[in-house]
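> Return a 3D structure for these sequence lines:
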Amino acid sequence: MQNLLNRHTDEVGITTLTLSQPERRNSLSFSMLDALGESLTDIAEDSATRVVVIAAEGKVFCAGHDLKEIRDQLDSYDFQLALFKRCSEVMQQVVNLQKPVIARVAGVATAAGCQLVASCDLAVAESSARFATPGVNIGLFCSTPMVALSRNVSRKHAMEMLLTGEMISAARAEQIGLVNRVVDETLLDDTVYGMARTIAQKSGHTVKIGKGAFYKQLEMPLAGAYDYTAEVMAENLRAHDAQEGICAFLDKRKPEWKDS
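Reported below is the predicted structural model:
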């Protein structure tokens, strides 16, 4: 795994997962997906991790699936299906992880690489970054990347990317909601880790509740979403951190979180 993905946790609980195969454009080969999935499984149980950053080495954030690997298995439907299902599982791990995940995007993110960016809770890109879902250009529509993309940008913007296969700039990605912020490359780390540190200072229990509720209510009709989130808030108020936070605010002091 070390040659594929590096993992580091700092003193405030920010764990960085770095895709580390720049010579292969950090492609999501079966082995890279396994490495990423296994790390996310570990992080889910790691109380020291409060926020996750997904980064990459080199000039390409992630070029999507390894087309050479796919070509070598063109006659194996079972392999292809297993690959796309494994990728789908990993993307869902990112969404379902009870800790915020931030994409640190330097360079190009295409196809399943763009899907990875869209699957993260937040994304910060350097100004020269570019994004695309170019499968249509090679006869393989980006159908699984479409799932994450269409849940982050409007239908027409998603369809434009999917049907044209054209690269879009970081500025355009920010405009349509694919990324949160675009910054000069010299400010990328300060912005990403500044955001991560801000989140890491919050109650981990509260963030966990909020992230889970956010994605669940998105799939509900309006009335059901309000019913569900009312119950979530009432249950949230029973937690130590909510009661401590309210009292600390009223007492004009800093709260002492217990992540419970």
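> going forward, measure contacts and count neighbours with C-alpha atoms only.
OK.
> which secondary structure elements does the longest helix seen in the chain contact?
Criterion DSSP state H: the longest helix present in the chain is helix 77-96. Applying 3 or more C-alpha pairs under 8 Å, 6 or more residues apart in numbering; DSSP states H and E, we find helix 77-96 packed against helix 30-44, helix 112-119.
> Now the second one, please; I'll put the structures next to each other:
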Amino acid sequence: MNIKYKIIQNSIALVTINEPKTYNSLSFKNLSDLIKVFKKLDKDKKIKVIILEGAGKGFSAGHNLKEVKSLKVKNKYQKLFNLCSKLMLQIVEGKKPVIAKVHGAAYAAGCQLVASCDLAYSTKDALFATPGVNIGLFCSTPMVAVSRKIQRKPMMKMLLTGEPIKADYAKELGLINDCFPKSKLNNEVLKVAKKIASKSNLTIKIGKQAFYKQLEMPLSKAYAYTSKMMTLNMMAMDAQEGISAFLQKRKPVWKNR
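The predicted structure follows:
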């Protein structure tokens, strides 16, 4: 299995795409295995945060072009792109925050994967691209995730030229949260993961779901929906505990209920 995961810091899962020989390509098998792992971790009550990384020289170069070329028929292409979309939706709609830890290149569907994660951090020398136009295959599915993170003009430039952007510019555009020297990336990502893991699981789950849903709504509907979600959150034991702890100047004890 090319998709591995291990539990670190008791409540953080580190998922690794471990197929460096194909630059961690998102093949049928790797996509299917990633979906299985994310679903499994989503159900695991001990896991509070998921970190996603690639093995070898870089994060992911996207689809395996040898596999893509071999498919030949329409329904197989459709199946592959649908499966890829299913993975992205699993990450966005899952209950646990997902952090992309990026080094090397994140290209095409690999860039889509970074954009689909809730947070993303990279090395200073990381590169991000939607280069499909260079091989006559416009990055139409990758642009769905990336265009929801960055503005239209830089997005169109990435799509129309196929040129990669550097980590500093990716940060400026909002594709990633921050970038660090290679030696610091792991510790910086862990620092953020631990901070999130210290919060109430239930609160994070409610908040993550509400965040993505309200983005797609008109303003008045978004306020009506989030008012309901705030009320739902307020009825939870953890909200009562959190407010009490704040007023009593003590650390909250979360029950995740």
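> The longest helix of structure 1: what's the following helix or strand?
Per DSSP states H and E, helix 77-96 of structure 1 leads on to strand 101-105 as the next helix or strand towards the C-terminus.
> That following strand corresponds to what range in structure 2?
Here strand 101-105 of structure 1 aligns to structure 2 at residues 98-102, judged by TM-score structural alignment.
> Mind jotting down where the strands sit in the stretch 151-257 of structure 2?
For the stretch 151-257 of structure 2, the strands defined by DSSP state E, counting those that start in this stretch cover 165-166, 178-180.
> mind giving me a markdown table with those and columns for mean neighbour count and distance to residue 23 of structure 2?
Listed next are these as a markdown table, based on neighbours: other C-alpha atoms under 10 Å; distance: least, C-alpha to C-alpha, whole Å:
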| stretch | mean neighbour count | distance to residue 23 of structure 2 |
| --- | --- | --- |
| strand 165-166 | 16 | 18 |
| strand 178-180 | 21 | 21 |
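> how about the ones you listed in a markdown table, adding distance to residue 234 of structure 2?
Listed next are those as a markdown table, based on distance: least, C-alpha to C-alpha, whole Å:
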| stretch | distance to residue 234 of structure 2 |
| --- | --- |
| strand 165-166 | 42 |
| strand 178-180 | 32 |
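> so which of those strands comes closest to residue 49 of structure 2?
Of all the strands of the stretch 151-257 of structure 2, strand 178-180 sits nearest to residue 49 of structure 2, with 18.1 Å by C-alpha to C-alpha.
> Quick check: the closest one compared with structure 1, mean distance?
Here the mean offset of strand 178-180 of structure 2 against structure 1 after fitting is 0.6 Å, by mean C-alpha distance after the TM-score superposition for structure 1.
> neighbouring contacts of that strand?
120, 121, 122, 123, 124, 167, 168, 171, 185 (C-alpha atoms under 8 Å, 6 or more residues apart in numbering).
> what number of residues lie near the second one?
For residue 121 of structure 2, the tally of surrounding residues (other C-alpha atoms under 10 Å) stands at 24.
> That one against residue 100, yeah?
Yes. The criterion here is C-alpha atoms under 8 Å, and residue 121 of structure 2 meets it with residue 100 at 6.2 Å.
> Give me the aligned partner of residue 242 of structure 2 over in structure 1.
Counting by TM-score structural alignment, residue 242 of structure 2 corresponds to residue 245 in structure 1.
> so what's the closest residue to that match other than its chain neighbours up against?
With sequence-adjacent residues excluded and distances taken as C-alpha to C-alpha, 6 or more residues apart in numbering, residue 245 of structure 1 is closest to residue 255, at 5.5 Å. By C-alpha under 8 Å, 6+ apart, the residues touching residue 255 of structure 1 are 244, 245, 248, 249.
> Closest one to residue 94 of structure 1 out of those, please.
Out of those, the member with the shortest distance to residue 94 of structure 1 (by C-alpha to C-alpha) is residue 245, at 27.7 Å.
> okay, how far is it across stretch 4-24 of structure 2, tip to tip?
Start-to-end span of stretch 4-24 of structure 2 (C-alpha to C-alpha, to the nearest Å) is 12 Å.
> so how far is it off the chain centroid?
14 Å (C-alpha atoms, centre = their mean, to the nearest Å).
> Next: stretch 180-190 of structure 1.
17 Å.
> and the end-to-end length of it?
End-to-end distance for stretch 180-190 of structure 1, by C-alpha to C-alpha: 15 Å.
> what range in structure 2 matches it?
Stretch 180-190 of structure 1 maps onto residues 177-187 of structure 2, going by TM-score structural alignment.
> residues of the matching stretch that come out buried?
Neighbour-count burial for stretch 177-187 of structure 2, counted by 16 or more other C-alpha atoms under 10 Å, picks out 177, 178, 179, 180, 185, 186.
> May I ask which two of those are separated the most?
177 and 186 (14.2 Å).
> which residue in structure 2 lines up with residue 149 of structure 1?
Checking TM-score structural alignment: residue 149 of structure 1 goes with residue 146.
> So what's the residue count around the closest residue to its match other than its chain neighbours?
Closest residue to residue 146 of structure 2 apart from its sequence neighbours, by C-alpha to C-alpha, 6+ apart: residue 115 at 5.3 Å. Using other C-alpha under 10 Å, residue 115 of structure 2 is surrounded by 27 other residues.
> contacting residues around residue 161 of structure 1?
132, 133, 134, 167.
> can those residues go into CSV with extra columns for distance to residue 38 of structure 1 and neighbour count?
Conversion of the contacts of residue 161 of structure 1 to CSV gives the following (distance: C-alpha to C-alpha, whole Å; neighbours: other C-alpha atoms under 10 Å):
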residue, distance to residue 38 of structure 1, neighbour count
132, 27, 24
133, 26, 32
134, 28, 23
167, 31, 18
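> Return the member of these nearest to residue 194 of structure 1.
Within those, proximity to residue 194 of structure 1 (C-alpha to C-alpha) peaks at residue 132, which comes in at 27.1 Å.
> Grab the nearest non-local neighbour of the aligned residue in structure 2 for that closest one.
Under the alignment (TM-score structural alignment), residue 132 of structure 1 pairs with residue 129 in structure 2. What sits nearest to residue 129 of structure 2 in space, not counting adjacent residues and going by C-alpha to C-alpha, 6+ apart, is residue 164, at 4.3 Å.
> ChimeraX command to pick out the buried ones of the contacts of residue 255 of structure 1?
In ChimeraX, a selection of the buried entries from the contacts of residue 255 of structure 1 looks like this (16+ other C-alpha under 10 Å):
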select :244,245
